[in-house]
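Visitor: I'll drop the sequence and a predicted model, then ask my questions.
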Amino acid sequence: MNTADLGLPVDVPSTALFTDQYELTMLQAALRGGTGDRRSVFEVFTRRLPEGRRYGVVAGTGRVLDAVENFRFDADVLGFLRERDIVDEATLQWLSGYRFTGDIWGYPEGEVYFPGSPILRVEGSFAECVLLETVILSILNHDSAIAAAASRMSSAAGDRPLIEMGARRTHELAAVAAARAAYVGGFATTSDLAAGFRYGIPTVGTSAHAFTLLHDSERDAFRAQVDSLGRGTTLLVDTYDVTEAVRMAVEVAGPELGAVRIDSGDLLLVAHRVRQQLDELGATETKIVVTSDLDEYAIASLAAAPVDAYGVGTQLVTGSGHPTASMVYKLVARAHSADPKAPLEPVAKKSLGAKSSMGGRKWAARRHDAYGVAEAEVIGTGAVPAGLADRQLLVELVKGGEVVAREPLDAVRDRHAAARARLPLSATQLSRGDAVIPTEYV
């Protein structure tokens, strides 16, 4: 696996510096104090869903596995740490041989989650696990936020396909990750070629207003595009007068014109007028694609419009108002000594307010009703009740430092669609509300 597969510039040698300095200073102190080798369990979870969201979506797991594999301290990285005097020589020596050798369990990517769900569980020595906190959280928080927004938009769109087109609205590396997360959440295609190259996501794209403005007339622009891309192309019809542009588009391409795109105005009204005009011109199979700062609410408002596809950018790549999933990475159990046979003991933060957590190495299962609809997220630290033994959610992702659970992105996408379909119908409502099922601790 090279860094290009991670969406990283080729000159970034590893993911080891995708971390916060205090991970390394904690490591140094733990090694010096003799506690770094204690067997430990960290868990990723969120205490609450973003306001108004009914469920979360696990996304980014595949990227986490790549990041863990590429978490290496090579000579350049060690030189940087030494030059800045971030850790001492003994710690640098330890880091030079760093390889994660522990185990990671987690919800399979694409699965839904709720407050308290142990989305990821990282087990190993304290020293090797603590270093992974920031890179794991940065991936899961970003990708899960985008996937959740994408899932809501996909639900609002119904059977109409969604195009991810937000690359120009975010950081260039975040854009690749966002396209991947959007695909997990139900989007059909992306405009971002890097995402297509790295993850095999279908890509689409035709022209912008600049192409029309380049030409001496709109007809010349349409003719050039059709001559180059064929009659099945999508022509952008709102640079000047939409009605005139639609008429001209059909004249140039004929009734075989693939689609027209509308990027401004009252989309509901314009879509109806364009559909009527296309039908009157004999272009009954020509589709209508709408763009223009759409979110899940705008998409839902267009449900009755004769629209065939939606293109979404800014609102998607910013999580539609919630750019992070607010996940945390907490130590929940540790041994009293470095003895591999020492038993694990639960630990937890007990501060006042909303930041307390539940200690112990957890399992999670989802209880369903007689109709197969989810009714509760059940979490515990002891024995799994017999009725939930076959409903457990965590799967093994890394065993003894080796990744054991890579899978095609299409399988992840299909899993999410299936998981969402098993939630109560109210999960897809855009009205504000709490998590669609409760979290129960046993």
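Guide: Sure thing, it's come through. Because the structure is a prediction, the values reported are computed rather than measured.
Visitor: contacts and neighbour counts: CA atoms only from here.
Guide: Fine.
Visitor: Tell me which stretches of the stretch 101-250 of the chain form helices.
Guide: All helices of the stretch 101-250 of the chain, identified by DSSP state H, counting those that start in this stretch, fall at 126-130, 133-157, 172-185, 193-199, 209-214, 218-229, 242-253.
Visitor: what's the closest of those to Tyr371?
Guide: Closest approach to Tyr371 among those (C-alpha to C-alpha): helix 133-157, 21.0 Å.
Visitor: Out of the helices of the stretch 101-250 of the chain, which is closest to Ala365?
Guide: Here helix 133-157 is closest among the helices of the stretch 101-250 of the chain (C-alpha to C-alpha), at 19.8 Å.
Visitor: another structure for you, compare them:
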Amino acid sequence: MNSADLGRRVGVPSTALFTDQYELTMVQAALKAGTADRHSVFEAFTRRLPEGRRYGVVAGTGRLLDAVENFHFDDEMLTFLRERNVVDGPTLAWLADFRFSGDIWGYPEGEVYFPGSPILRVEGSFAECVLLETVILSILNHDSAIAAAASRMSVAAGGRGLIEMGARRTHELSAVASARAAYVGGFDTTSDLAAGFRYNIPTVGTSAHAFTLLHDSERDAFRAQVDSLGRGTTLLVDTYDVAEAVRTAVEVAGTELGAVRIDSGDLLLVAHRVRHQLDELGATGTKIVVTSDLDEYAIASLAAAPVNAYGVGTQLVTGSGQPTCSMVYKLVARAVSADPAEPLQPVAKKSLGAKSSMGGRKWAARRLDEYGVAEAEVIGTGPVPDGLAGQQLLAELVRGGEVVAREPLDAARERHIAARQGLPMSAMQLSKGEPVIPTEYV
């Protein structure tokens, strides 16, 4: 394992201002009231999955651990808070010394989740836990949405290659996070070099239509690319006439041409025609890559096409219509003092409608049927039943403020594949439906 496998964390800036102002004003008021140090438990969960989705995917955990580790207030930040009168002097003094010293447990990255799943449990003083709310939700809501979309696209692709190429369709920092989450969800490569650099994700890319238009002829463009990148490159063949471009591509690169890319038109029809033409020209090993505003439904519709890989951009980095998971971060238990040995009292919001929640520090386990397939997400606050002890889902991530669960990104990717395979087969359906297993509270 090398440093790149764990993500390049050198020079990561403080994440302390990736927060909402009311987190700091709550700390100020709690410090004044003498309740800031009360031992508390917060949990991140979602009350429902996005409409029609059958399972969720936990992603962003590795980024979250970096964010917690780098959550501290430097002099410039404290000056900003002082000049804006965001908090008072005693609170500024408290923030100046802040480092998270509590414990965090959570579903491992790549695991699937369901309504009510305690995806993350943060435990410590009220003040230190409440400060992390916004940055935790920012990361989990975004990355899990992208990973869920990627997972659905991975199912639709049926083992064919998937290329993440959405960097031009979102914020530059979001693009890096999206590429990472897509890799967890099943994508193979990314076009984004920052994501490759930071997270060691394989990167790919050759040329756009502009490169063809730059040259005096399509043949000149293909020749320049092959001379530079070799015969195994991917040539873009839909700038002008596809059939003529395919013929020229094979003439220039020979039958060793790596792949051709199609970015427009009726992809199903064109892919069949291109495959037939390549085979007739003797380029039987040349692959076909298709792009052009794909989503999981478009990918599924191309299952019968002779396509080897799909490039996906806009729909992936926007969660394929579901750009957030609607996760919330709620106080579920607290004590009357800072003593961790003090009994915790369950607390919960009791709103009208669908916003009420269940109090108490929770455990979660996935009950399996006789064939080893998941049949229920079981959540409780008391003793774990003997039959579920070996199926518990929460893993220790941070102990006493120290990260204890860093892992290579490939581990999360492999975990997701295994978790998805452990679900009922109906989880793989792209049609809208209810969560594939129920959530039971005990």
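Guide: Great, that's in hand. Just so we're clear, the structure is a prediction, and the values are computed from it rather than from any experiment.
Visitor: returning to that earlier point: for Leu65 of the first structure, find the nearest of the helices of the stretch 101-250 of the first structure.
Guide: Closest among the helices of the stretch 101-250 of the first structure, using C-alpha to C-alpha: helix 133-157, at 9.1 Å.
Visitor: starting at the chain centroid, how far to that closest one?
Guide: 3 Å (C-alpha atoms, centre = their mean, to the nearest Å).
Visitor: So Phe71 of the second structure: helix, strand or coil?
Guide: coil (DSSP: H, G, I helix; E, B strand; the rest coil).
Visitor: and stretch 374-387 of the first structure, how far from the chain's centre?
Guide: With C-alpha atoms, centre = their mean, you get 26 Å for stretch 374-387 of the first structure.
Visitor: now do stretch 95-106 of the second structure
Guide: Centroid separation between stretch 95-106 of the second structure and its chain, computed with C-alpha atoms, centre = their mean, is 23 Å.
Visitor: re earlier: next, format the helices of the stretch 101-250 of the first structure as a markdown table and append distance to Tyr107 of the first structure and mean neighbour count.
Guide: Converted to a markdown table, those look like this (distance: least, C-alpha to C-alpha, whole Å; neighbours: other C-alpha atoms under 10 Å):
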| stretch | distance to Tyr107 of the first structure | mean neighbour count |
| --- | --- | --- |
| helix 126-130 | 18 | 24 |
| helix 133-157 | 12 | 26 |
| helix 172-185 | 14 | 27 |
| helix 193-199 | 21 | 19 |
| helix 209-214 | 43 | 14 |
| helix 218-229 | 43 | 17 |
| helix 242-253 | 48 | 19 |
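Visitor: Reformat those as JSON lines; add distance to Phe73 of the first structure.
Guide: Shown next, in JSON lines, are the helices of the stretch 101-250 of the first structure (distance: least, C-alpha to C-alpha, whole Å):
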{"stretch": "helix 126-130", "distance to Phe73 of the first structure": "12"}
{"stretch": "helix 133-157", "distance to Phe73 of the first structure": "14"}
{"stretch": "helix 172-185", "distance to Phe73 of the first structure": "22"}
{"stretch": "helix 193-199", "distance to Phe73 of the first structure": "24"}
{"stretch": "helix 209-214", "distance to Phe73 of the first structure": "46"}
{"stretch": "helix 218-229", "distance to Phe73 of the first structure": "48"}
{"stretch": "helix 242-253", "distance to Phe73 of the first structure": "57"}
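Visitor: and Leu344 of the first structure, which of the ones you listed is closest to it?
Guide: Of all those, it is helix 126-130 that lies closest to Leu344 of the first structure, at 12.2 Å by C-alpha to C-alpha.
Visitor: helices or strands up against that closest one?
Guide: For helix 126-130 of the first structure, the packing partners by 3 or more C-alpha pairs under 8 Å, 6 or more residues apart in numbering; DSSP states H and E come out as helix 21-33, strand 39-46.
Visitor: do you know which of the helices of the stretch 101-250 of the first structure lies nearest Leu31 of the first structure?
Guide: Using C-alpha to C-alpha, those put helix 126-130 closest to Leu31 of the first structure, at 7.5 Å.
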